[in-house]
Each structure stands twice: as C-alpha cells, then as structure tokens.
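Enquirer: Using only what follows, build the 3D model:
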Amino acid sequence: MYVCVCNAVTERHIVAAVRDGSTTLRHLRRDLGVTAECGRCARCAHDCLRAALAEHTSEPAATQPVFARPTFPLALEAI
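Expert: Next up, the predicted model:
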C-alpha cells in the first residue's frame, strides 16, 4: 500500500528502512521523503513505522544461536 503518494513511498519501503536502522519519523523523512511535501501521510507513516519496529524487534537476531549448549548440574559434569 502507498503511504506517501507525493514521494511514492510504500509500506515495504518503510519496513526496509527500519531494517536499515530507521527508528523515527524524522529518519523516514530524511531517508524516504515521507511527510516532506503535503504531510497528509504522517499518521499512516507513523503507524507503519510502529508496526515495522514491533515486527523487527520480535524477530530473532541472526547472530544469536538458536540452540544453546545444555547446562548440566555440576555433579553430572564430573561423571
């Protein structure tokens, strides 16, 4: 869906910007031009930004191992 018609910015652009480090509407304005022209997209852009941030923070980090080494009580490790 188009969020900013003036600059042809879609939800996908906002999700990509969040993945690249954008965390505020000011970042989106700087990087994508959102709200720079008429400003009618501000509320929708902010909503999309919040949703993208929530989705981005809930994804597991690629650098974190999925499976950790199991820990055993000290007595079992000695056996």
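Enquirer: CA only for contacts and neighbour counts going forward, please
Expert: Fine.
Enquirer: how would you label the nearest residue to residue 38 once chain neighbours are set aside: helix, strand or coil?
Expert: Excluding its sequence neighbours, the residue lying closest to residue 38 (Cα to Cα, 6 or more residues apart in numbering) is residue 6, at 7.6 Å. Three-state call for residue 6 (DSSP: H, G, I helix; E, B strand; the rest coil): coil.
Enquirer: To compare against the first, here's the next sequence to fold:
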Amino acid sequence: MYVCLCKAITDSQIKQAADEGDGSFRAVRESLGVATVCGSCACEAKKLVKASARSSTEDQLLYQPA
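Expert: Just a heads-up that it's a prediction; the model follows:
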C-alpha cells in the first residue's frame, strides 16, 4: 500500500528501511524521503516505523540464548 503518494513510497519500503537499521522516523525520512513534500503521510509512516521497531525488539527477546 502506498503511504507517501508524493514520493510513491510503500509501507513495505518503510518497514524494510526500519528493519535494515533506520530505526527512527527521522532516519527513515532521510533515507527514503517520506513526509518531505506535503507531510500528510507522516503519522502513518511514524506508526509503521514504531511497529517495526517493536517487532524487532520482540524478536530479539524471543531468540536470545538462555
């Protein structure tokens, strides 16, 4: 699904950027350019980055050796 229509950025691209090390909205914005034109996608993009970070944290907790 397209999140940023101005730059044609999808939710998958945002999640992938967040998973590959751009763990903050600022970093994702700088790498992809999301929310840099009209800004109407900023809230949704922030939610996706936050959800991706939460998912990564949960994965790390589940797969830590005992």
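Enquirer: Got a TM-score for the pair?
Expert: The TM-score (TM-score structural alignment, normalised by the length of the second structure) is 0.82; 65 aligned residues with a Cα RMSD of 1.8 Å.
Enquirer: returning to what we had before: counterpart of the residue nearest to residue 38 of the first structure over in the second structure?
Expert: Aligned counterpart of residue 6 of the first structure in the second structure: residue 6 (TM-score structural alignment).
Enquirer: how about stretch 41-59 of the first structure: buried residues?
Expert: 41, 42, 45, 46, 48, 49, 50, 52, 53 (16 or more other Cα atoms under 10 Å).
Enquirer: What segments of the second structure are strands?
Expert: Secondary structure of the second structure (DSSP state E): strands at 2-4, 9-10.
Enquirer: Average offset of the first one relative to the first structure?
Expert: After superposition onto the first structure, the average distance of strand 2-4 of the second structure to its aligned residues comes to 0.9 Å, using mean Cα distance after the TM-score superposition for the first structure.
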